[in-house]
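Participant: Here is my input; please provide its structure:
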Amino acid sequence: MRIDMRTMRCATALFLALVLGACAHVNHLRDAQQTFSETSALENQSRSGGGTVPSSVQAGYSSVVLSLQKLEQDGDSEKRLKADNLWGNVQMLKALAYWRMGNYDKARAARSQVGSSLPPGSRDHALSMALDGFIKNDEAFAKLQQPTGDLDEIAKLVLSADDDLNRASKTLPGAHALNSYLALNGLGAMSNLSVACAQLSTGGDFSKANCFSNRGGPCRVKAWEDKLKALGVADAEVKAVVGKLSTTCPAATPAPGQ
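Facilitator: Down below sits the predicted model:
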């Protein structure tokens, strides 16, 4: 089973709900979150059905960015959001919207404004750590669609992405729902590596037969598989997600992050 990162990343909307009060600046943020969630759901539905993503998806994410920029331009709202410890959430939501628009530089720039405003162990703090991994996965997937791809370049991207996702996951409590999403993205990275090995490997130690295993793919897949099972995901569902990716990890070889 090929794990399509374009579809998997749509699950981000599941993790954007905040319990917020009724102040105007907070309502503005809540409305932006709602728009993001609705846009993500539409994108997910379109991609899952194999159809063309409607232009309203890009427009929806653009609307989120514009809405948040208005908050930033309102000095009073900015002060109130910072006082309520929500400024980092504003920047992270904007970063996610830019990511989904494919504007990776602006996504990283918005994330850089988060600073230390998000408490370690929180969902948005983990998302801020995982953002580079999300982007690298998308970049690797895009390179796989090109007529001539570079195996080493793609492998470097996906292995680095997997490391980013592992680091983000470690900041969360084990049963946190976001861990499931990070695991799916990690498996997506490994799927990209597997496809790159099948399509681009030419010989030597990284021949098609050894390319995936020699780059540590099976151990990384096994680590994410174990995480999904620990989260209570049914075995049949885990197998459906992992698909044909190898999980034969030598016992003496520690999984990434272990």
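
Participant: okay, CA-based contacts and neighbour counts for the rest of this
Facilitator: Noted.

Participant: wait, what's in contact with residue 94?
Facilitator: Residues near residue 94 by Cα atoms under 8 Å, 6 or more residues apart in numbering: 64-65, 68, 107, 110.

Participant: Settle this for me: residue 169 is touching residue 182, isn't it.
Facilitator: Yes. Using Cα atoms under 8 Å, residue 169 makes contact with residue 182 at a distance of 6.7 Å.

Participant: where's residue 106, which helix or strand?
Facilitator: Assigned by DSSP states H and E, residue 106 falls within helix 104-112.

Participant: after that helix comes which helix or strand?
Facilitator: helix 123-144.

Participant: list the helices and strands that following helix packs on?
Facilitator: helix 5-8, helix 87-101, helix 104-112, helix 151-170, helix 178-200 (3 or more Cα pairs under 8 Å, 6 or more residues apart in numbering; DSSP states H and E).

Participant: how about those in TSV, adding distance to residue 41?
Facilitator: As requested, those are exported to TSV (distance: least, Cα to Cα, whole Å):
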stretch	distance to residue 41
helix 5-8	10
helix 87-101	12
helix 104-112	20
helix 151-170	23
helix 178-200	15
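
Participant: From the centre of the protein outward, give me the first residue you hit.
Facilitator: The residue lying closest to the centre of the chain (Cα atoms, centre = their mean) is residue 134, at 3.7 Å.

Participant: ok, the nearest residue to that residue once chain neighbours are set aside - contacts?
Facilitator: Nearest residue to residue 134, sequence neighbours excluded (Cα to Cα, 6 or more residues apart in numbering): residue 161, at 6.9 Å. By Cα under 8 Å, 6+ apart, the contact set of residue 161 is 132-137, 186, 189.

Participant: 7 Å instead, please
Facilitator: Residues counted as contacts of residue 161 (Cα atoms under 7 Å, 6 or more residues apart in numbering) are 132-134, 136-137, 189.

Participant: from those, which single one is nearest residue 45?
Facilitator: residue 134 (19.7 Å; Cα to Cα).

Participant: ok, and the most crowded of the contacts of residue 161?
Facilitator: Counting neighbours by other Cα atoms under 10 Å, residue 189 leads these with 33 neighbours.

Participant: Surely it is in contact with residue 163?
Facilitator: No. Taking contacts as Cα atoms under 7 Å, residue 189 lies outside contact range of residue 163: 10.2 Å.

Participant: Looking at residue 169 and residue 182, which has the bigger crowd around it?
Facilitator: A side-by-side neighbour count of residue 169 and residue 182, using other Cα under 10 Å, places residue 182 first with 28 against 25.

Participant: Enumerate every residue touching the more buried one.
Facilitator: Contacts of residue 182 by Cα under 7 Å, 6+ apart are 165, 169.

Participant: One more: residue 87?
Facilitator: Applying Cα under 7 Å, 6+ apart to residue 87 gives the contacts residue 81.

Participant: next one: residue 111
Facilitator: Residue 111 neighbours (Cα under 7 Å, 6+ apart): 91-92, 95, 128.

Participant: another one to check against the first:
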Amino acid sequence: MKKYFHLLLASTLLLLSSCAHLMHLDRAQNTFNQGAELENKLKFSPQSEVAASPESFYAMAYAEVKNALKQESQLKEDQLLGNAYTIKALCEWKLKKYDDAIKTADDAVGSFLQMESNGIRMPRDKAVMEALPFIIQIDKSREHFLDLPPPEKSSFADAQSHYLAVIADPDSLDKAETLIHAINQLEAARQNVKHNYELSTYFLLSELAALKAWSDCNGYLSDCIAKGKAFSNTDERKKAVKFFTDQDKAFVSKKDSLMIDLGKILPDGEENVLYKYWKIVM
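Facilitator: Next up is the predicted model:
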């Protein structure tokens, strides 16, 4: 009986060790989802007393997925390596480890491409990983904006330099690492997943989040004209006003186009709560 018990214990430990990567991956997925759910809840109904933060869930999920990836060969054998990289990249994004997230997203895409060569397709996760660098660019643009000094302590020239580098350069609209480039890339990604309602809606909402950052920067340009350091002459001020007006027209055109798309994609169209939210925010 004692010998049987030892054999049973040994086989149980062997089984647990052989599927440990699956347990870690499952925990990572569940914990990340808890963090995302809490983040969305707090976004629309902020609460001062919350037992845990979304970041704490993302950190726990990150630890779990890194443990899962210690058995990378097993994950690959189980056709789960791309999934693990996906969760890892999403955790790194949420934890603001942007460079790591972009690299891991690239690893995930590579893994999915390898799976496709074996006849296994993961189109949703692959599309998200391909789009992640542009979603990250939106977050970085927003963070750059928050670092700007108050308009009263800035000049239009400084605000314009920031705009050209981070938001959009009218002379090079496809300039990498600008907000407008991220919007254009997400637009292309959305067109490629039209058949997937959940994913196309997510990409559209990401574009709208980018537009909010664009709107804030346009407001900053306007405030710098009105409240910032004085212009040296009238011509400088006229050029500043023209630059702002042109950029605001471009923003309004894009906003109107995306709001039409949002009205088409949401149940109840313009009566949907989400549509009304974005209409107010913009």
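
Participant: Can you pull the TM-score for these?
Facilitator: Laid over one another, the chains give 0.73 as their TM-score (TM-score structural alignment, normalised by the length of structure 1), with 218 aligned residues with a Cα RMSD of 2.6 Å.

Participant: so which two of the contacts of residue 161 of structure 1 are the farthest from each other?
Facilitator: Within the contacts of residue 161 of structure 1, two members stand farthest from each other by Cα to Cα: 132 and 189, at 12.4 Å.

Participant: Could you count how many residues lie near the aligned partner of residue 220 of structure 2 in structure 1?
Facilitator: Residue pairing (TM-score structural alignment): residue 220 of structure 2 is matched to residue 199 of structure 1. When counting by other Cα under 10 Å, one arrives at 14 neighbours for residue 199 of structure 1.

Participant: cool, residue 41 of structure 1 as well?
Facilitator: Per other Cα under 10 Å, the neighbour tally for residue 41 of structure 1 reads 18.

Participant: Who are the contact partners of the nearest residue to residue 214 of structure 2 once chain neighbours are set aside?
Facilitator: Nearest non-adjacent residue to residue 214 of structure 2, counting by Cα to Cα, 6+ apart: residue 167, 6.6 Å away. Shown in contact with residue 167 of structure 2 (Cα under 7 Å, 6+ apart): 178-180, 214.

Participant: repeat that with 8 Å
Facilitator: 141, 178-180, 214, 217.

Participant: Most neighbours out of these, which is it?
Facilitator: The most neighbours of any of these, using other Cα under 10 Å, belong to residue 179, which has 32 neighbours.

Participant: That residue maps to what in structure 1?
Facilitator: Correspondence of residue 179 of structure 2 to structure 1, assessed by TM-score structural alignment: residue 158.

Participant: quick check: angle from the helix holding residue 106 of structure 1 to helix 87-101?
Facilitator: Using axes from the mean of the first three to the mean of the last three Cα atoms, to 10 degrees, the direction of helix 104-112 of structure 1 lies 170 degrees away from that of helix 87-101.

Participant: Would you mind measuring from residue 179 of structure 2 to residue 168 of structure 2?
Facilitator: Counting by Cα to Cα, to the nearest Å, the separation of residue 179 of structure 2 from residue 168 of structure 2 is 6 Å.

Participant: And for residue 203 of structure 2?
Facilitator: Taken as Cα to Cα, the span from residue 203 of structure 2 to residue 168 of structure 2 is 20 Å.

Participant: and the helix holding residue 106 of structure 1, how far from structure 2 on average?
Facilitator: Compared with structure 2 after fitting, helix 104-112 of structure 1 has a mean deviation of 1.2 Å; criterion: mean Cα distance after the TM-score superposition for structure 1.

Participant: orientation of that helix relative to helix 123-144 in degrees?
Facilitator: 160 degrees.

Participant: and helix 104-112 of structure 1, how far from the chain's centre?
Facilitator: 14 Å (Cα atoms, centre = their mean, to the nearest Å).

Participant: Kindly name the residues of structure 2 that line up with that helix.
Facilitator: Taking TM-score structural alignment, helix 104-112 of structure 1 hits residues 98-106 over in structure 2.

Participant: Report the buried residues of the matching stretch.
Facilitator: Using 16 or more other Cα atoms under 10 Å as the test for burial, stretch 98-106 of structure 2 gives 98, 101-102, 104-106.

Participant: And stretch 210-225 of structure 1, by the same measure?
Facilitator: Quick answer for stretch 210-225 of structure 1 (16+ other Cα under 10 Å): 211-213, 215-225.

Participant: Tell me the gap between that stretch and the middle of its chain.
Facilitator: Taking Cα atoms, centre = their mean, one finds the center of stretch 210-225 of structure 1 at 19 Å from the center of the full chain.

Participant: That one: end-to-end distance?
Facilitator: By Cα to Cα, the extent of stretch 210-225 of structure 1 from end to end equals 21 Å.

Participant: just to revisit the earlier point, so which of the helices and strands packed on helix 123-144 of structure 1 comes closest to residue 230 of structure 1?
Facilitator: Nearest of these to residue 230 of structure 1, taken as Cα to Cα: helix 178-200 at 9.8 Å.

Participant: Can you tell me what sits against the next helix or strand after that closest one?
Facilitator: The first helix or strand that comes after helix 178-200 of structure 1 along the chain, using DSSP H and E, is helix 211-214. Contacts with helix 211-214 of structure 1, where a contact means Cα under 8 Å, 6+ apart, come from 193-194, 197, 201, 205-206, 218.

Participant: in stretch 267-278 of structure 2, what's buried?
Facilitator: Going by 16+ other Cα under 10 Å, stretch 267-278 of structure 2 has these buried residues: 269-270, 275.

Participant: Let me know the secondary structure of residue 244 of structure 1.
Facilitator: Here residue 244 of structure 1 is recorded as coil under DSSP: H, G, I helix; E, B strand; the rest coil.

Participant: Ignore what I typed, I meant residue 77 of structure 1.
Facilitator: Put simply, residue 77 of structure 1 is helix when judged by three-state DSSP.

Participant: leaving aside the residues next to it on the chain, what's closest to it?
Facilitator: Leaving aside its sequence neighbours, residue 77 of structure 1 sits nearest to residue 25 (Cα to Cα, 6+ apart; 5.6 Å).

Participant: Just the angle for the helix or strand containing the one you found relative to helix 87-101, thanks.
Facilitator: When elements are assigned from DSSP H and E, residue 25 of structure 1 belongs to helix 24-48. Taking the same axes, to 10 degrees, helix 24-48 of structure 1 and helix 87-101 form an angle of 30 degrees between their directions.

Participant: So which bits of helix 24-48 of structure 1 are buried?
Facilitator: Result for helix 24-48 of structure 1 [16+ other Cα under 10 Å]: buried residues 25-26, 28-30, 32-44, 46-47.

Participant: Repeat that for stretch 108-122 of structure 2.
Facilitator: Buried residues in stretch 108-122 of structure 2, counted by 16+ other Cα under 10 Å: 108-109, 111-113, 115.

Participant: Fine by me, thanks again.
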